[in-house]
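> A structural model of the following input is requested.
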Amino acid sequence: MVQKLRQEGVPQKQVRELTGISERTTSRIEKEPEVTNADDESFRKSRNLGRPSAVEQYEREIQQWFEEARKLEDGPLQGQEVLARLRAKGYTGGKTAVYELVHRLRPTNPPVPIVRFEGLPGEFSQHDFGQRRVRFADGHIEVVRFFASRLKYSRFVDVQIVDNEQQETVVRCLLRAYEHFGGIPLMSVFDNMSTVVESREIREDGSAKVNWTQRFAQFAIDCGVIPLACWPYRPQQKGSVENLVGFVKDNFFVARTFQDRPDLIAQLQGWVDYVNTERPCDATKEIPLTRLAQESLKVCAHQADTYAFKVSAVVCPTARVHYRGMEYSVPAVAIGQTVTLHLQQQRVAIYLGERLLGEHPRFPENGKSSVLFEHAQELFQYRRGKPYAQRQLLLDLDPMVQPYLTELVHRRPQGWESDVDHMYQLYEQIGRTDFLAALSLATEVRCFGSEYLLAIAEGSQPVLSRS
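Purely as a prediction, here's the structure:
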C-alpha cells in the first residue's frame, strides 16, 4: 500500500495518516523491491524481517537427529524429544519455535495412492460409531449417537440409535446388524474403537499386531467373528468402503425435522429400508437388496437379546451383587466370593463356578434392586432382624412405600412389626404391581394397617375405619 501510494505521488505525511506507518519506515519501503506477492510470511523471510529465532542456530543439528537410526519401539523423533535435547544444550527459547522448526525439517514420505478394490460377496463388513447434534421440534438439542454397519459387496446398511459407545453396546449392535444382514461375513472391519482395540504393536519385521480387548475377543470367539482393525489415519486400508458415518450424516440427518427421539428412530428405520430396497447405490448402480442375495454369509450362533456378556463381581456382605447401580440377590453362602454375571439384554444369571445362584430381571422394576423370595428368606432367620429386613425390602419396592410405613410405625409403635410381616406375605402372594396398587388406594383413603391392604387386595368392600 505504501509503495502504491508513493507511486501515485501521495506525500509521506498523508501516507502516515492513511497507514499509521512512520515517514522513516515509508522512506525505507520506497527503496525496497516492489511487492508482488501477498504471502506476508514468505516476504518477511526473504528480507530477514523480524527478530531471528533462537532455535535457528540448531537447525543443522536437528536435521542430523532426524537422520539418526532409531529403535523400532522408540518411534519417530517427536518435537518434545527435540525440545528436551535442546534444553540440555542450553536453549532457553520458546517451545513453539522448536515445534515449528521440527515440523518443517521432519522428513516426509511420498504419498501412497489409495488402492481401491471391490470386495467379494460375503467377504467384508464395516462398522463404526457416529454422532450428530439434532434440534427437535420443541427446540431441545440433543447429541444423537448411532452405530452404523454395512456389507462391502452389496452396500446393505444397518443403522441403530444408541445411548452410549460401551463394549456391550458394540456387541449387541453387531449381533443385530448380523441378524439384519442374514448372517456374518468373513471379516468385520472396525475403525479405531477403544472398546474393540486395546493396543497395537509393531513387530521387528515392520508388521502390526492388534491386541483386542478381552471381552470383545471372547465375543469374536463365541460368534465366529474375524475382526480386522484399520490403522489410524490409513484410508488406504479401507478399500472401496466409503465413509459410512458421513453417508448417514449427509443422507439422513440433513434437511429433516424430528418431533422427538421416537420420531427420529421411526424416520431412521424408514430411511434404512429405502436405501436398502429402493435406492440404487452410487458405487454399484444397483439396489443393495438385489446384491444381498449374492452375499455368502455364515449363520450366527447367538442373538442380540440372549447373548450373555460375562462380568465378574464380588458378593457383598448383604448377599447382593452390585453392577452399574443395580443390586442382585444371591444365597448367603456366596458372600465374599467372586461370581460371574451372565448379562443378557433383559435378564441376568449369576453363577458361582458352574452353579447357578439365581436369575433376575436385568433392570428391576424399582430401578435399583432385585431380591428373589428364596434369598429373602435367609434374611429372616434371625427373629429380631426379620421385621427390619422385611421393612427394608418393602421400602425398596417403590418410593411411595416410605410415607405409608412412616405413618404406620408412628401410629402403631408397638405393633408395626406384625403389620409389616403381613404386608410382606401379601406382597409375596400378589406381586409388586398389585401390592403397590393396594398401597396407593389405602394411602388415598388414609387407612394405615395390613388389614386394610388385605381387604383391598381381596376386593372386598369393608367399612374402612381410620386407625
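
> only C-alpha atoms for contact and neighbour calcs from this point on.
Noted.

> Any idea how far apart the tips of stretch 181-197 sit?
Stretch 181-197 stretches 24 Å from its first residue to its last (Cα to Cα, to the nearest Å).

> all strands for the stretch 1-150 of the chain, in order.
124-135, 141-151 (DSSP state E, counting those that start in this stretch).

> could you dump those to JSON lines with distance to residue 188 and mean neighbour count?
Shown next, in JSON lines, are these (distance: least, Cα to Cα, whole Å; neighbours: other Cα atoms under 10 Å):
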{"stretch": "strand 124-135", "distance to residue 188": "5", "mean neighbour count": "19"}
{"stretch": "strand 141-151", "distance to residue 188": "9", "mean neighbour count": "19"}
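
> Residue 58 is nearest to which of those strands?
Ranking the strands of the stretch 1-150 of the chain by proximity to residue 58 (Cα to Cα) places strand 124-135 first, at 44.5 Å.

> Also this sequence, please, to line up against the first:
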Amino acid sequence: MKRVDTIARVRRAFYVQGWSVKKIVRELHVSRNTVRKILRTDETDFSYERERQPMPRIGPWQGQLEQFLSSNANKPSRERLTLIRIFEELRGLGYEGGYDAVRRFAKSWSQNRGAVTAEAYVPLYYAPGEAYQFDWSHEVVVISGVTVTVKVAHVRLCHSRMMFARAYMRESQEMVFDAHDRAFAFFRGTCTRGIYDNMKTAVEAVFTGKERHYNRRFLQMCSHYLVQPVACTPASGWEKGQVENQVGLVRERFFTPRLRVKSLDELNAWLLDKCVAYAKAHRHVEETDKTIWEMFEAERPHLVPYVGRFDGFHSVPASVSKTCTVRFDNNKYSVLATAVGRPVEVHAYAERIEIRQDGRLVGDHPRCFGRGRTIYDPWHYVPVLVRKPGALRNGAPFKDWVLPYALEKVRRKLKGVDDGDRQMVDILAAVLTEGLPAVEAACAEAIAQGVHSADVILNILARRRDPAPPPLLLTSPALRLVHEPVADCARYDLLRRAG
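Okay, the predicted model is just below:
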C-alpha cells in the first residue's frame, strides 16, 4: 500500500496544482488505478487487513496445537516451553508446515483466550479502623558483611494506607505474634478485621468458601487484640491487594540497592523511619489533598485501643542432655543443672528463648539464629562445679566468662594458690544462696583488707547475714552505788594547802 506522504502528494497535485491524472502517473510514478482510487475515495490513508488467514498446512494439527498451548499456559512460568519448543514437538508428531504458521496460530489463540479469561474488578472501600492486611516478603540484605535473606512482615491499614514493615530471620509463628504486637503498638490500636492469606502459621485447614480451621495460638492472639481474622481465597492475591502492592513498593524503594547494616535492630529502626517518612511525603490515593500520615492521624481515634503485649511464644517440648543443654532450632541452650533427667518446655519468642520445667524457669537466653551453636550461661553449671571443681579451669561454659570486677580480681589471685579452684568454687557456690551483689561486696571488702581467701570471704558473708548482738554488760549488786557521790571542787583546794 502507498504511504501517507504519497497519497498527500497525489491529492495536492490534482486539487492544488491542477495536474491531470496522466501527468500525476508520469511524474510521481504511481499507477493509474491507484491515482483514481485516491481521488475517488478522498481517503488520506489506506490499510489492508486480511479477513481470513489461510493455514492449509496447520489445519489438521490445530487440535493438537491447542492442547500443547493450553497445557503449557497452565504450567508454572519456570516450566513453560517456548514456542520454538512447541513447534519442535509438533514436528516430531509429523507436522510438515513452517514455524510462522504455528506462531500466527498461537498469537490468535492467546488473543482469544485473553478476551475470554479477562477479569474485571470492583474498587474496594474500607471505613476507618475497619480492616488491616498482613503479608510476608523475602529480601536480601548485608548484615555485618554477610549476605542474608530476611523475612519482612508487612502490615497495612486499609483506610489510611499507613504501612508498617519489620524484618526477621524466620517466618515462624512467634515472629507473626511479635510483628502484630509491634505494629499495633506503633499504630496505638488495631482494626476489627485482619485480612490474611492461608499461611501455615495461622490456617491449619482450608474448607469451602471462607471457612477455615485456624491455629489455636493464632486465635488466642486475635482474641487478645479483639481482631476477627479473615483468610483470602487460595491463589487470589487481589483480595489483599493493598499489602501486595506494599511489598513491591518497599522492595523497590527501601531494599534497592541492596542494604548494608550492622545488625537486625539497626535495619528495623531504619525501616520504621522510612515508613513514617514515606507516609508524610506522599498523598493519599483517594483523598489527594491529604497525605497518608494525615489520613492515619485521622483514623487513629477509630482504632480499637491497644491492650498491651500478647505473650506470643511458640511452645515446643524438649529433653535435657547430660551436659545441661536443650536443642532448639539447630542450636543448643544451657539450663540449670537441676533440670537434667526430666523433660522441659521451650518457649520461643522472636528475640529470646525461655525454658521451663513444671512451670519453673530453668533457662533464659537471647535467641540465636545461626546453626550448630551452643549458648551457655555459666551460672547454670555452678552446682556441678561443687562436685568437680577442676572443670572451672577448662570447662567450655566458663571460657571467656566475664565476672564482676571484685570476683574477677579474687579469681586471678587464687590462680596461683594450690587449691585455688576449690576456693573459687566455694565463693561461686555462695552466689546461689547469698546473691551476686552480696558476694561481690564481700569480695571487695576482703580485697580492701589485703586478703582473698575463700574462708575470709565466706566469713564476711556470714557476719553480714547474721550480725552478732551487742555485748550485754552485767553489774553485781554488791558493786552498785547506794548513794551517788556529789562533786565538791573545794576538796582540791584543801589538798593543795596540805601539800
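
> Can you say which of the strands of the stretch 1-150 of the first structure is nearest to residue 344 of the first structure?
If we rank the strands of the stretch 1-150 of the first structure by Cα to Cα, the stretch that ends up nearest is strand 141-151, at 19.4 Å.

> What is the closest one packed up against?
If you count contacts as 3 or more Cα pairs under 8 Å, 6 or more residues apart in numbering; DSSP states H and E, strand 141-151 of the first structure packs onto strand 124-135, strand 157-162, helix 167-181, helix 244-248.

> Read off where the third one ends up in the second structure.
Helix 167-181 of the first structure corresponds to residues 173-187 in the second structure, going by TM-score structural alignment.

> How far away from the center of its chain is that stretch?
When distances are taken as Cα atoms, centre = their mean, to the nearest Å, stretch 173-187 of the second structure is centred 9 Å away from the chain's centroid.

> Let me know whether residue 260 of the second structure touches residue 148 as I believe.
No - using Cα atoms under 8 Å, residue 260 of the second structure is not in contact with residue 148; the gap is 10.5 Å.

> Give me the common contacts of those two.
Common neighbours of residue 260 of the second structure and residue 148, counting by Cα atoms under 8 Å, 6 or more residues apart in numbering, are 141-142.

> picking up where we left off before, dump the helices and strands packed on strand 141-151 of the first structure to a markdown table, plus distance to residue 396 of the first structure.
Formatted as a markdown table, those follow (distance: least, Cα to Cα, whole Å):
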| stretch | distance to residue 396 of the first structure |
| --- | --- |
| strand 124-135 | 37 |
| strand 157-162 | 29 |
| helix 167-181 | 27 |
| helix 244-248 | 43 |
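
> Out of the ones you listed, flag the one nearest residue 428 of the first structure.
helix 167-181 (33.6 Å).

> and the closest one, what does it pack onto?
Contact analysis of helix 167-181 of the first structure by 3+ Cα pairs under 8 Å, 6+ apart lists strand 141-151, strand 157-162, helix 214-223 as its packing neighbours.

> Counting neighbours, what do you get for residue 370 of the first structure?
Number of residues near residue 370 of the first structure (other Cα atoms under 10 Å) recorded here: 23.

> and it, what does it touch?
Each residue near residue 370 of the first structure by Cα under 8 Å, 6+ apart is listed here: 327-329, 360-361, 364.

> want to throw these into a markdown table with neighbour count, secondary structure and distance to residue 19 of the first structure?
Shown next, in a markdown table, are those (neighbours: other Cα atoms under 10 Å; DSSP: H, G, I helix; E, B strand; the rest coil; distance: Cα to Cα, whole Å):
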| residue | neighbour count | secondary structure | distance to residue 19 of the first structure |
| --- | --- | --- | --- |
| 327 | 21 | strand | 74 |
| 328 | 26 | strand | 77 |
| 329 | 25 | strand | 80 |
| 360 | 20 | strand | 79 |
| 361 | 16 | strand | 76 |
| 364 | 17 | coil | 74 |
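
> my read: residue 126 of the first structure touches residue 190, true?
Yes - between residue 126 of the first structure and residue 190 a contact is recorded at 6.2 Å, counting by Cα under 8 Å.

> how about the strands in the stretch 301-450 of the second structure?
Using DSSP E, counting those that start in this stretch, the strands of the stretch 301-450 of the second structure run over 304-305, 314-318, 325-328, 331-334, 344-348, 352-357, 360-366, 374-375.

> tell me the secondary structure for the residue positioned nearest the centre of the first structure?
Of all residues in the first structure, the one closest to the mean position by Cα atoms, centre = their mean is residue 165, 2.0 Å from it. Under DSSP: H, G, I helix; E, B strand; the rest coil, the three-state class of residue 165 of the first structure is coil.

> Would you check how far apart it and residue 343 of the first structure are?
17 Å.

> could you pull out the helices for the stretch 251-400 of the second structure?
Along the stretch 251-400 of the second structure, counting by DSSP state H, counting those that start in this stretch, helices occupy 264-281, 292-299, 382-387, 391-394.
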